[in-house]
Structures are given as C-alpha cells and as structure tokens.
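> Just need the structure, nothing else, for what follows:
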Amino acid sequence: MPPTPPARHLSGRHYGLDWLRIGAFALLILYHATLVFVPGHWVIKWPETNPALLVPLAFLTPWRLPLLFAVSGFATRRLLMRSPSLHDFVRGRSKRLLVPLGFGLLVLLVPELWVRAKLAGDPLSLPQYWLHEYWLPDPRYGLGFPAWEHLWFVLYLWVYTMLLALLIAARGSAWVQARVEALTAERRILWLPIALLAAARLSLMFVVPEQHGLFTDWSGHVQYASFLLFGFALGGSPLLWQRIAAHWRVGAPVALLCGCVVAWVEHAYPGSNVPPHAVAAAERAAQVAMAWSMLLILLHVADRWFDRDARWRATLAEAVFPAYLIHHPVIVVTAWTILPLGLSAEAGFAVVVATTIAACTGFYLLARAIPLLRPVAGLGVLPPTPPRHRIVPAE
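A predicted model of the protein is given here:
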C-alpha cells in the first residue's frame, strides 16, 4: 500500500494542481482555436477545414471540463478552509465570480455576439449593436440577451458553489467528504463513480436535450457538479490521494480504450450526422469513463511530479482566470477579422493562437496594474501597502 500522503494535502497550496489548471487552460485555447478549422457547428468557420483534427479533439473533449470543475472544487475547499466563516466564504466567492461574470456580459461578450450577428446579416456597427440590439432578448440577428457563451462555466461554478455552501451549512464539510470517501472506497474509486455518472447521463440523454443553460443542462449538471464535489472532498482528504496513488494506473488503458470509442464515433458521424441511439449511448458512457479515468491519472501526475514551485507558477496561476474571460471573444473576433485575407488554414490558426495569447497577456497585465480593473478581471484585491516610516537621523 502506498504511504500516507504528507500533511500538505490538508493545508497550504498544492502546486501540482496549479500546474494542472495552467495546463488545462493552455489546452483550452488550442481547443477553441481548433474549432474554427474543423467541420461541424461553431461560432465561426474557416473556409478550409480539416476533418483529421476531429480525432485529437475527441480525445480532449470528454475530460477537459470535468478536470476544470474538479480543480475548481479543490480550490473551493482550500478557500473555505482559509475563510473566517461560511458567510465570508460565500461573500468572497460571489464577488470573485459574479463581478467578472457581469463585466463579461456587459463588455467582453459584445464583440463576439456582434460577429455572430454580422454573420447572420446584421448591418449595424459595433457601437450601434451594443446600444440598440445587444440587450434584446429576441433580436432579429444573432443571439438574445443574455447569451452566456463560454461564461456559462463561471455561472455554473457560482451556482454549484452556492448550493454546496447550503449543504455545508446543513451538514458540514466533513459530512460531504465522508460521503465521497465512502463512494470511492478502495477499488470502487475505479468503477463506481463511472457507473453512477454513466447511469445518470444515459437516463437523461433521451429525456432532456443536451444543451447549455442553467435550467436545461441537466445532464451537464449531474456530471460537472459531481466532479466539483470530488475535488472539494479531495481538498481535505489524504485518504483520497492515497487511493488515487494506488489505483491510477488502471485508468490509463480505460482512458485509451474509451478515447478510441469517442474518436471513432466522431469520425464515423462527423458534423451534424446523428448516430443511432445505441452508438450515442455507448459514446456517452465512454465519455464518462474517460473523464473519470483521465482525472485520476492527471491528479496523480500533478501530485507526484509537479507539486513544486517555480518562478512563473504564481503569475501563470493568477493569469488563468482573466485569460479565460477574454480568450473566447478574441478567438472569434480575430478569426472573423482575418477571414478576408485569404490565409491558409495553417497560417490562420497561427495568427488566431498568437493573437489570443497576446490579448490574454495584455488583459492580465493591464488588470493587474490597475486596481479598479482587478475585480472585473477576477483578480483579488491587493493587500494594503504598509506605511513607510521615515528614518530621522540622530542629532
């Protein structure tokens, strides 16, 4: 049996989870940029698409969002541990999530939604669109307000956090952790979460549509909230880390096999082609199994080999949330702007990725430097600078 993990899992910062979050966001930029250049429906499409890129996307799709919710759950537990009270925790998380969400709806998403409207034939300029059409619930062109776009993740995270706070107020963090530990006891950590999540997803997939929306995405809620709960329990449980260390290797062949199933379905039924019910059900089950298996693998890798600090770790970790807020509109607007240039798909991809990285970097540096911008970019308030005492020389 692996040795009991050290006490650092109960307090302090887990650098490995920081690196995992940083890496997940880097993949997210590449993922969303690639969506411009593959067949299928997305906000904007390049004239020349490459179906071969659907395969690597298929290997990323099942686990990228569950990973982000699990890491967010871990961070939620650590923030709760550091908060003086549950009330302070709720207030702090609401400010940290709702202020950027509001700023995103009021400002950041406007250019992206304007591009959507322009692609649908809207003649208005960006200022005209923002003043007269963006706020309409049912506009003639494009999507109605509020169109959350990629900010649905922030909305879901806040709602899950508030529901979790209610559960903690009623039963306590230890109760939540004990339930998760019971469901993942010994080798059950390999199969029981997969079985429960797959059963829930399959029972819902033919009953309710799978679409983003706080009151429509029930299949997503079951999966994402479950991964957040697991991450929350992991933030205070050396026992869960021990189980991951003992059983993570089994996840590798499971993840590979399930990834092949998902990739085959994407290849066999590209774009808007709908697979038969049995194939669709097998794909959903494979997605769940791959998501859970990859989570165990990545958590162990982060804990075993990346739980160490480095010069740029703190800066990159702080930059992730501001960069998340802005990256999606930048990708859409950049792709739309360079479409008339007639670039090859390779050159277009390079321009989109480079511009997105530059914009994310600039937005973070600007928000970090200007105190008024820090809250809207999801950055914490700077601690007050201690007064500098003037030293008076002795007479």
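> From now on I want contacts and neighbour counts done on CA atoms only, so please keep to that.
Fine.
> Look up the closest residue to residue 373, ignoring the ones flanking it.
residue 367 (4.9 Å; Cα to Cα, 6 or more residues apart in numbering).
> Count the residues that sit near that neighbour.
Number of residues near residue 367 (other Cα atoms under 10 Å) recorded here: 20.
> Ok, residue 270 next?
The burial count for residue 270: 16, using other Cα under 10 Å.
> which SS state does it fall under?
Assigned with DSSP: H, G, I helix; E, B strand; the rest coil, residue 270 falls in the coil class.
> Before we compare anything, build this one as well:
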Amino acid sequence: MVATQQQTTDSLGAQSKAVEAISFRRYDLDWLRVIAILTLLFYHTGMIYVSWGWHVQSKATSPEFELVMRWLHRWRMPLLFFISGAGTYFALRKRSYGAYAGERVRRLFVPLVFGMFVVVPPQIYFEWLFRGRFSGSYGEFYPNVFHFQPYQDGGAGGAFSWHHLWFVAYLFLYSLISIPVFRWLKNKQGQRFVDRIGQLIARPGGAMWLVGFLLLNDVVLGGFFPNETHALINDWAYFMKNLILFWLGFILISRRNFWQTIADQRRYFLAGTLVCTIILYAARPFFGLDPANDTVLVRTLFSFNSIGLTWFSVLMTIGYGYRYLNANPLWREKPILPKLNEAVYPFYILHQTVIVMVGYYVLTQMELGVYDGFLVVSFSSLAICIFLYLLVIRPYKLMRLLFGMK
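Alright, predicted model coming up:
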C-alpha cells in the first residue's frame, strides 16, 4: 500500500512537472521564429526586383514589392532580435553564464566564421560575374577572400564579408556583452527596475511607452550614424536599437504575468501599428514629404514613426502570437514544430547564398517577368535549401557543428 501511494505520488509529481514545463514553454516564439525566417527568403528574393540595389538585380522592378518590403523591413529583424532576447532568458534558466557563453561561441561564432569563408563568398562571386567585374571560375575567384579586403555595396571593394550573417555577428556580440546586464537584472536593484516596467505595462497600452528607449537611442546616436550598414564600426545607432530590442525581449518574457498583459493589450498594439503604417505610406503621396531629402525635422519625425512602427508591430506580433499560437493546443502540440525549429537556423545561414545563385541564373539565362521570376527564384531557393538541409547538413555531426545545430 505504501509503495502504491509512493508510486501515485511520484506519478502525480512527474505529471505536475510535465504540465509546468509545457505551460512555461513559449511555443508561439518558436512558431514566430520559423515564420520570420521563412519571410526572409521571400524578402530577399524581392530584393532582386526593387530599385534599391542588391547583389543581383533585375532591370524590371516592382513598386508593389517596394511598398510591402518597406513595412517588412521595419518588422522582420527587430522581431527576431526580440525573440532572441526572450530565448536567452529561457536559456539562462538552464545553464550558468559561463556555459551560456560557451554555447554562444559554438552556436554563433563558429557558424559565423564558417559562413564568412564558405557560405558568403559564392554570393560575392556571382555578384562580380553579374556586374562584369570578374569572368573566371570560382576557384580562380576564391583566393580573393584571403586578401581580407572588406566588401563594399554594389560589388566594390574586396571579397571578405559577413553579408546577411551580420545578424549572427550582432547576436553573438549582444549575447556576450549582455551578461553583466542579465546579472544586474537578477539582483534586487534590477528586480526593482523590472517591477517598474511591470507597473508601466499594466496600464492600458503601457508597453507602447517602452518605445522611449528606442527613441532616445535615435536622438543620441541617429544623427551621428543615420545609415543602417550592418558593418558594426559605423552602425552604432542600428546596433544599439537592436540591442535594446534584445534586452526588452529578455525583460518582457522574464515574468509570467507580463505574458498575459501583452496578450490582453494586443489590440492597442494593433491600433498603434496601423496608425504608424498609415503615416509611413501617406507621408509621400498625401503630404509631399520625402524623408530622404526633406528638412531635419521631417526626417526626425519620419524616423520616430518608423521606430514606433517597429516597436508596436513587434508587440502586436508577440501579443497575438501568445493568444493564438501558444494557448491553442492545435498549434502547441504540432509534432513538426521541433523539426522546423531545428531547421530554421541552418536555413537562415544558407538562404541568401542560394537566392543569389538561383537569381543569377534566372536573370542571365531566362526571360521572365517580375512576378514569374520572383516565384521561380523563391520556390527554387526554398527547395534547394530544404534539400541541402535534409541531405547534407542534418545527418552529419561536423555539418551540424558548422551550422550551429545542437
């Protein structure tokens, strides 16, 4: 009888821990990460067909693509940095700071170095071919990488770059330099700061006021570093903007009651996102404003609106994601989610190189319009990335290490 009671107690305890583990995991963040990275594939394919200039570019462009991508640009990467900060909170619940730093080296720094010497160079090679700068084989091109001359936009400069892996580089740096911040947030003073954040976001739409941190950064650094370069040394306004988003992701996920607060106020964030979106698209045609060439005041106000759009759209996505992707068992219990979550990081590392290579051949060997070309490049690149992941990366330990997989 005692044994039976003990077994029953153990069973109930195990079930309780299992329920707690399930309820504490944010499945919506996994889904949103997958959705955001998949969106990047279509976004970067769209870069071939807009007028802004990219590694390979169609002569025919689409104003409609530009309209959509102006909005996506203000949402996609900020969302990923916010989710990365949230993921860091969960990671530090299970490991020490030293173990966390070591894991960041293995999962971020190793793939970054591998990517800069193996994954990125083909992008530069095909861009040079496309622009007529180089006409030899890839074997003849590759020694240019070891000149360590930095790449410049438009295919100028050298052949050494991290290209789209700037995200990995920045995230690696954020992870390490933020350890003292995370330590501070756990002590009494830090917890009082989090308490004040909690008091603010408890007000209707209160989390929207956290945009002040991003606006302050824009005021202090935006004038000195107005352009988004992804090159670190001359990108400090953008670097700090995403670092703040990373920290806010950590803070707003650190308490269970914050989760529900954000979800409950999701309609405020939707309204804020809609207002900023209207201003984004109405400034030029209806008010005759050109933020690129107008007065300092107009540029500043337009920049503030863009920052508002970024923050409100991230909050909106997290709020609706928690409401519909985390609470709903149909999404939470999908067996494919762990597989997708494992695949998205190597997919991110691969995707732009594949797009540039496929785009080069589509632009130089096929006569397709904007929309036909977009569909061919997008879905061909998606299929190639899936093929490489399943047959070349996932089965082999070395490849898993080089692509940052567990």
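> Residue 127 of the second structure contacts residue 56, correct?
Yes - between residue 127 of the second structure and residue 56 there is a contact at 5.8 Å, judged by Cα atoms under 8 Å.
> one step back: kindly state which residue of the second structure is aligned to the residue nearest to residue 373 of the first structure.
Per TM-score structural alignment, the equivalent position to residue 367 of the first structure in the second structure is residue 393.
> repeat for residue 355 of the first structure
Looks like residue 355 of the first structure aligns to residue 380 there (TM-score structural alignment).
> Any idea which residue is closest to the centre of the first structure?
residue 68 (4.3 Å; Cα atoms, centre = their mean).
> The second structure: which residue goes with that one?
That one, residue 68 of the first structure, aligns with residue 80 by TM-score structural alignment.
> Next: residue 167 of the first structure.
Match for residue 167 of the first structure (TM-score structural alignment): residue 181.
> need the contact list for that match.
Applying Cα atoms under 8 Å, 6 or more residues apart in numbering to residue 181 of the second structure gives no contacts.
> ok, it to residue 211 of the second structure distance?
19 Å (Cα to Cα, to the nearest Å).
> now do residue 312 of the second structure
Applying Cα to Cα to residue 312 of the second structure and residue 211 of the second structure gives a distance of 8 Å.
> Kindly report the same for residue 120 of the second structure.
34 Å.
> got it, and residue 276 of the second structure?
Distance from residue 276 of the second structure to residue 211 of the second structure, by Cα to Cα: 13 Å.
> Look at those two and report which has more neighbours.
For residue 276 of the second structure versus residue 211, the count of surrounding residues by other Cα under 10 Å is larger for residue 276: 21 against 18.
> gap between the more buried one and residue 282 of the second structure?
Distance from residue 276 of the second structure to residue 282 of the second structure, by Cα to Cα: 10 Å.
> same check, this time on residue 293 of the second structure
16 Å.
> Between the two, tell me which one has more neighbours.
Legend: neighbour count by other Cα under 10 Å for residue 293 of the second structure and residue 282, higher for residue 282 (13 against 9).
> Give me the neighbour count for residue 343 of the second structure.
Around residue 343 of the second structure there are 19 residues (other Cα under 10 Å).
> residue contacts, it?
Residue 343 of the second structure neighbours (Cα under 8 Å, 6+ apart): residue 389.
> After alignment, which residue of the first structure pairs with it?
Match for residue 343 of the second structure (TM-score structural alignment): residue 319.
> picking that back up, quick check: neighbours shared by residue 276 and residue 211 of the second structure?
Counting by Cα under 8 Å, 6+ apart, the shared contacts of residue 276 of the second structure and residue 211 are residue 308.
> close enough to count as contact, residue 104 of the first structure and residue 325?
Yes - under the criterion of Cα under 8 Å, residue 104 of the first structure is in contact with residue 325, at a separation of 7.0 Å.
> shared neighbours of the two, anything?
residue 151.
> For the two, work out which one has more neighbours and name it.
Set residue 104 of the first structure next to residue 325 and count neighbours by other Cα under 10 Å: residue 325 wins out with 24 against 21.
> Can you name the element that comes right after the helix or strand where the more buried one lies?
In this assignment (DSSP states H and E), residue 325 of the first structure forms part of helix 313-338. Following helix 313-338 of the first structure in sequence order, the next helix or strand is helix 345-369 (DSSP H and E).
> Let me know the helix or strand that the closest residue to residue 302 of the first structure other than its chain neighbours is in.
Computed as Cα to Cα, 6+ apart, the closest residue to residue 302 of the first structure that is not its neighbour in sequence is residue 16, at 4.4 Å. Per DSSP H and E: residue 16 of the first structure is located in helix 15-34.
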